[in-house]
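Engineer: Predicted model follows, preceded by the sequence.
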Amino acid sequence: MSTPVVVDGCNPSNWDDPQVYANLVKGGVTATNATVAIWEGYTDAADEIGRWLRRFRERETEILQVRSVADIAEAQRSGRAGIILGWQNLAPIENDFERLEVFAALGVRIAQLAYNIRNLVANGCYERVDDGLSGYGMQAVRKLNDLGILIDLSHVGDRSSMEAVAHSTAPVAITHANRRAFHDTPRNKPDDLIRAVVDGGGVIGANAFPRFLPHGFDSTVDDFLDAIENMVELAGVDHVGIATDFCEGQDMAYWHYLRALHGKIPGAEPQVPRPDPSLAGLGNAAHMPRVAEGLAGRGYSATEVAKIVGGNWLRLYGEVWR
């Protein structure tokens, strides 16, 4: 039986830590959506991609840049980890959505509309008022569609997300979130939004970050498997992926940076008890085989497991990317 493609829907680890790459390869991760921008403006985001181009050159035996589904196939063939350049905010385009042309050419393939708070495009999930897309945001959605960049709604507010689904001409993703009915927090998603994403052909990545699981920072890999199963119950096995949201190698300064929201609105990002708040039993990418093993142990067929751990992401990328 062939080894399934394994795709991590979101991974904001410390990419200056060599162990992060070693664990990706050890865990058989075929491709991962690596966070390369959150609050960075145009210049800083471009500089970060420059650092990634250097990493691709210096670590060519471990990783390769993913611009297409064919690159993911090459990553699997060569035993390397494919790196998808992804944003968790549209902050890098500042007030000019035409800048997406530049970043698309550099290889950005996934872009979240907003991160937790309101920006020029959309509402974040922690805003006091649940508002929709701006006119500028609707233009940005069209531009992302035109460029074949996958739209992500993970940290986006409910109304903005529903409007993005309705306005997008391509399927969209919730790369890393769980059902709000499974664990009630603004960062998890309501069932009507999940159904809308599914109806449009999109994929939702069940999220392993412990804050968004019922047992919080005492959660284990079994809690993550529960989240996957809970999502499959609503979305169906053809529309669920996985996302570890690993923060491997990060220090507390990273969390202060997120919590301060770059000086905009302190307190909207939850506190964490330790710098690397991963699940017991799923501490880093080297442990990824435990997800497939756990699903198989719960009665999922080999075909169903292959869809959840990577096949559904692969299908979505193939439909959206250009």
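Structural biologist: Cool, the structure landed. Residues are numbered from 1 along each chain as shown.

Engineer: CA atoms for contacts and neighbours, from now on please.
Structural biologist: Fine.

Engineer: Which of the three states applies to I84?
Structural biologist: strand (DSSP: H, G, I helix; E, B strand; the rest coil).

Engineer: quick one, what contacts it?
Structural biologist: Applying C-alpha atoms under 8 Å, 6 or more residues apart in numbering, we find I84 in contact with A31, T32, N33, A34, Q65, V66, R67, V108, R109, I110.

Engineer: Which pair in those residues has the greatest spatial separation?
Structural biologist: Maximum pairwise distance among the contacts of I84 (C-alpha to C-alpha): 14.1 Å, between A31 and V108.

Engineer: of these two, who's got more company?
Structural biologist: The neighbour comparison of A31 against V108 (other C-alpha atoms under 10 Å) goes to A31, with 31 against 22.

Engineer: can I assume that one is in contact with G79?
Structural biologist: No: look at A31 against G79 with C-alpha atoms under 8 Å: they stay out of range, at 10.7 Å.

Engineer: Give me the buried subset of the contacts of I84.
Structural biologist: When those are checked for burial by 16 or more other C-alpha atoms under 10 Å, the buried set is A31, T32, N33, A34, Q65, V66, R67, V108, R109, I110.

Engineer: Out of the residues you listed, which comes closest to P277?
Structural biologist: Lowest distance from P277 to the buried ones among the contacts of I84 (C-alpha to C-alpha) belongs to A34, with 17.5 Å.

Engineer: Show me how far the strand or helix carrying the closest one is from its chain's centre.
Structural biologist: Assigned by DSSP states H and E, A34 belongs to strand 31-37. Here strand 31-37 is found 7 Å from its chain centre; the criterion is C-alpha atoms, centre = their mean, to the nearest Å.

Engineer: which other residues reach that strand?
Structural biologist: Residues from elsewhere that reach strand 31-37 (C-alpha under 8 Å, 6+ apart): 6-13, 45, 48-49, 66, 72, 75, 81-89, 92, 110.

Engineer: After the host helix or strand of Y257, which helix or strand is next?
Structural biologist: Assigned by DSSP H and E, Y257 belongs to helix 252-259. Following helix 252-259 in sequence order, the next helix or strand is helix 289-297 (DSSP H and E).

Engineer: one more structure, for comparison:
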Amino acid sequence: MPQKVCNQARRHILKGLGAATLLSPLSSFPAWAAKPHRLYVDGLSFLPTDINDVKASKLDAFIADISAVETIEQADGTKNYKRTYQACINSIKQAADSVIANPDVYLQGLTGTDISKARTQQKTAVFFQIQGADCVEDDGLSNEWRQLDNLHQQGLRVLQLTHHYGNRYAGGALDNNGLNSLNMPLTSAGKELITELNRKNILIDVSHSSAQTALDTVKASQSPIIQSHGAARAIVNNARCSPDEVIRAIGDSGGVFGVFMMSFWLTNKPVPTIEDYINQLAYIAKVGGFDSVAIANDFPLRGQENLLALDNDNSEGIKEYLEWWHSLEDKNVLGFDVEPKHVVIPELNNIDRMSRIDDALKKARFKATDRDRFMGGNWQRVLKQVLV
């Protein structure tokens, strides 16, 4: 049976018989080793400067963007942030050194089973990710797979195809005007990259990709794909948010969709609350299935630093985003004609966000087995399936 058919069948089977047993993240741990909460996994954050933040976050594992960027001024006046190979090979080595220097806190995630290992050792597994395949460069010598080999050897386990704007592999969510962003496909070079990522067992991330690139990637990949951090376009009609067909395709691939903390893409309400975040999770579950729902951050572990310094005053914090936002409005990019009013949900711009989300899910009457999946079980499953 083809892999994707198996994944679709699995989704329906898990919703029926034995789902709680199969997905319970605590079932494989002896009672003496279990932490005092269900499995917590964050789909995207960063290695903190203060190592104490790791323990304070209560995370059992997280995907960490370790990439370094170069700011590129584009012809239309907007800015792109390119992850070059040299910048990223340096940054991933530095990240590995940081993990090695803190063996009581970190366990570098190389296979999906490292989450269970870290949990039993009272550590946090960290899986390295780069937000953009620009790091796999084309220098005319056909050596890009050697670059990918080098990054993989240093610990790269998740690769995002692009960041906002397209590259030689993929279309970006913000490339085009309006609804035309749906039409930016995965390129022929991108299809070759997908094959290589599958061969190396690197998890493919379509965050920031165009809708068509995401759909093409599902078709091209023999493994589940993820959107490490995003939101639903049906709730906020913005090009950076994903339409239903993308959410559904990711779920059907056996992958997961992490809902992030950037509140201007979570709700159009003037004052964002934790209930808006729960509504996003519920919508992803409705469209993609309960096995596809996951938590992400996209800020440092402790939260968006500038907003924390402002005591989460969104009316002041939003000002740093407006120049960029208006530059996209000028290009008629979908949704940027609606000026944002906030950056964070104050309750979640906090080092203890995972416990707060867990409690909010309980208040919203989600079953314990669903909370197991959302809070970390779905991330654990896909990482175990792909990172072998």
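Structural biologist: Yep, it's here. Predicted model only: the values in this text are computed from it and were never measured.

Engineer: and the helix holding Y257 of the first structure, what other elements does it pack with?
Structural biologist: The helices and strands touching helix 252-259 of the first structure, judged by 3 or more C-alpha pairs under 8 Å, 6 or more residues apart in numbering; DSSP states H and E, number zero.

Engineer: mind listing what's buried in it?
Structural biologist: W255, H256, L258, R259.

Engineer: What's F212 of the first structure aligned with over in the second structure?
Structural biologist: Under the alignment (TM-score structural alignment), F212 of the first structure maps onto W265 of the second structure.

Engineer: Share the number of residues neighbouring the nearest residue to that match once chain neighbours are set aside, please.
Structural biologist: In space, and not counting its chain neighbours, W265 of the second structure is closest to V236: 6.0 Å by C-alpha to C-alpha, 6 or more residues apart in numbering. By the measure other C-alpha under 10 Å, the count of residues near V236 of the second structure is 20.

Engineer: The stretch 1-150 of the first structure: strands as residue ranges?
Structural biologist: With DSSP state E, counting those that start in this stretch as the criterion, the stretch 1-150 of the first structure has strands at 7-11, 31-37, 63-65, 81-87, 108-112, 150-152.

Engineer: So for P18 of the first structure, which of those sits nearest?
Structural biologist: Closest to P18 of the first structure of the strands of the stretch 1-150 of the first structure is strand 63-65 (C-alpha to C-alpha; 11.6 Å).

Engineer: Identify the residue nearest G41 of the first structure in space, chain neighbours excluded?
Structural biologist: Distances taken as C-alpha to C-alpha, 6+ apart place P92 nearest to G41 of the first structure, at 4.1 Å, with adjacent residues excluded.

Engineer: hang on, the one you found packs against Y42?
Structural biologist: Yes: contact criterion C-alpha under 8 Å: P92 of the first structure and Y42 qualify, at 4.2 Å.

Engineer: Comparing the two, which shows the higher neighbour count?
Structural biologist: Between P92 of the first structure and Y42, counted using other C-alpha under 10 Å, the more crowded position is P92 (22 against 18).

Engineer: which residues sit in contact with A177 of the first structure?
Structural biologist: Residues near A177 of the first structure by C-alpha under 8 Å, 6+ apart: S154, R187, N188, K189, I204, G205, A206, N207, F212.

Engineer: pretty sure it belongs to a helix, no?
Structural biologist: No: A177 of the first structure: not assigned to a helix; according to three-state DSSP it is coil.

Engineer: contacting residues around the spatially most central residue of the second structure?
Structural biologist: Centre of the second structure computed as the mean C-alpha position; nearest residue by C-alpha atoms, centre = their mean is S228, 1.6 Å away. Neighbour list for S228 of the second structure: G43, L44, D205, V206, S207, V256, F257, G258, V259, A296 [criterion: C-alpha under 8 Å, 6+ apart].

Engineer: Tell me if I'm right that L203 of the second structure and H152 touch.
Structural biologist: No: L203 of the second structure is beyond contact range of H152, at 11.3 Å (criterion: C-alpha under 8 Å).

Engineer: The two: which has the busier surroundings?
Structural biologist: More crowded of L203 of the second structure and H152, by other C-alpha under 10 Å: L203, with 24 against 20.

Engineer: quick one: what's aligned to the more buried one in the first structure?
Structural biologist: Counting by TM-score structural alignment, L203 of the second structure lines up with L150 in the first structure.

Engineer: What sits closest to its match if chain neighbours are left out?
Structural biologist: Nearest non-adjacent residue to L150 of the first structure (C-alpha to C-alpha, 6+ apart): I110, at 4.6 Å.

Engineer: one step back: how far away is the aligned residue in the second structure for the residue nearest to G41 of the first structure from H152 of the second structure?
Structural biologist: Mapped onto the second structure by TM-score structural alignment, P92 of the first structure lines up with C135. Remark: distance between C135 of the second structure and H152 of the second structure (C-alpha to C-alpha, to the nearest Å) = 12 Å.

Engineer: Check K319 of the second structure too.
Structural biologist: K319 of the second structure sits at a distance of 38 Å from H152 of the second structure (criterion: C-alpha to C-alpha).

Engineer: Kindly report the same for I13 of the second structure.
Structural biologist: For I13 of the second structure relative to H152 of the second structure (C-alpha to C-alpha), the value is 34 Å.

Engineer: again, but for A20 of the second structure
Structural biologist: Taking C-alpha to C-alpha, one finds A20 of the second structure at 34 Å from H152 of the second structure.

Engineer: Ok, D372 of the second structure next?
Structural biologist: Counting by C-alpha to C-alpha, the separation of D372 of the second structure from H152 of the second structure is 30 Å.
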